[in-house]
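Participant: What would the 3D arrangement of this be:
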Amino acid sequence: MSSVEPPFRPREKIIEKQKRFQSIHKHTYLKGPYDKITSVAIPVALAATSLYLIGRGIYNLSHGVGRKE
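Facilitator: So this is what the prediction gives:
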């Protein structure tokens, strides 16, 4: 008894998306519509924030700012 399950998406839609993605000549991790946000913007924001906090910490250490007594 083998029952054939219908596919999640129609075959035409899959072929259409495959053609779209294969025609784009970008890196594979930047092919979707929101991939620039997740692959570029978030890491850049995290790096900028961490550099700012490291710089602020070095400044505070060197000037003795923010000490608890």
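Participant: Could you use CA atoms for every contact and neighbour count after this?
Facilitator: OK.
Participant: In terms of helices and strands, where is residue 13?
Facilitator: Using DSSP states H and E, residue 13 maps to helix 11-23.
Participant: Can you list the helices and strands that that helix packs against?
Facilitator: On a contact count with 3 or more C-alpha pairs under 8 Å, 6 or more residues apart in numbering; DSSP states H and E, helix 11-23 meets no helix or strand.
Participant: Could you also give me the structure for this next sequence, so I can compare it with the first?
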Amino acid sequence: MLRRMTEPPFRPREKLVEKQKYFQNIHKHTYLKGPYDKITSVAIPVALAATSLYMIGRGIYNMSHGIGKKE
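Facilitator: Next comes the predicted model:
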């Protein structure tokens, strides 16, 4: 005997169709489609790059001037 087990979906089908239409009609890059994607895809990497460049520059300056050497 074959029984089908049905469980309710996580979201209503209408909401899924609405979100699919929204994301398919946006003409942005795929990694910038969500509301907070600019923060995670742009701002955080730029902040990490700026911090690392500052620390590299400070290290080169300190090495060239002999600052912070251990005796």
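Participant: Would you mind listing the buried residues in the helix holding residue 13 of the first structure?
Facilitator: The neighbour-count check on helix 11-23 of the first structure (16 or more other C-alpha atoms under 10 Å) flags nothing as buried.
Participant: Output the residue interval of the second structure matched by the next helix or strand after it.
Facilitator: Reading on from helix 11-23 of the first structure to the C-terminus, the next helix or strand found by DSSP H and E is helix 35-36. Per the alignment by TM-score structural alignment, helix 35-36 of the first structure matches residues 37-38 in the second structure.
Participant: Stretch 54-63 of the first structure now?
Facilitator: Stretch 54-63 of the first structure maps onto residues 56-65 of the second structure, going by TM-score structural alignment.
Participant: swap in stretch 13-23 of the first structure?
Facilitator: Counting by TM-score structural alignment, stretch 13-23 of the first structure sits on residues 15-25 of the second structure.
Participant: Pull the distance from the matching stretch to the chain's centre.
Facilitator: Relative to the chain's own centre, stretch 15-25 of the second structure is displaced by 21 Å; criterion: C-alpha atoms, centre = their mean, to the nearest Å.
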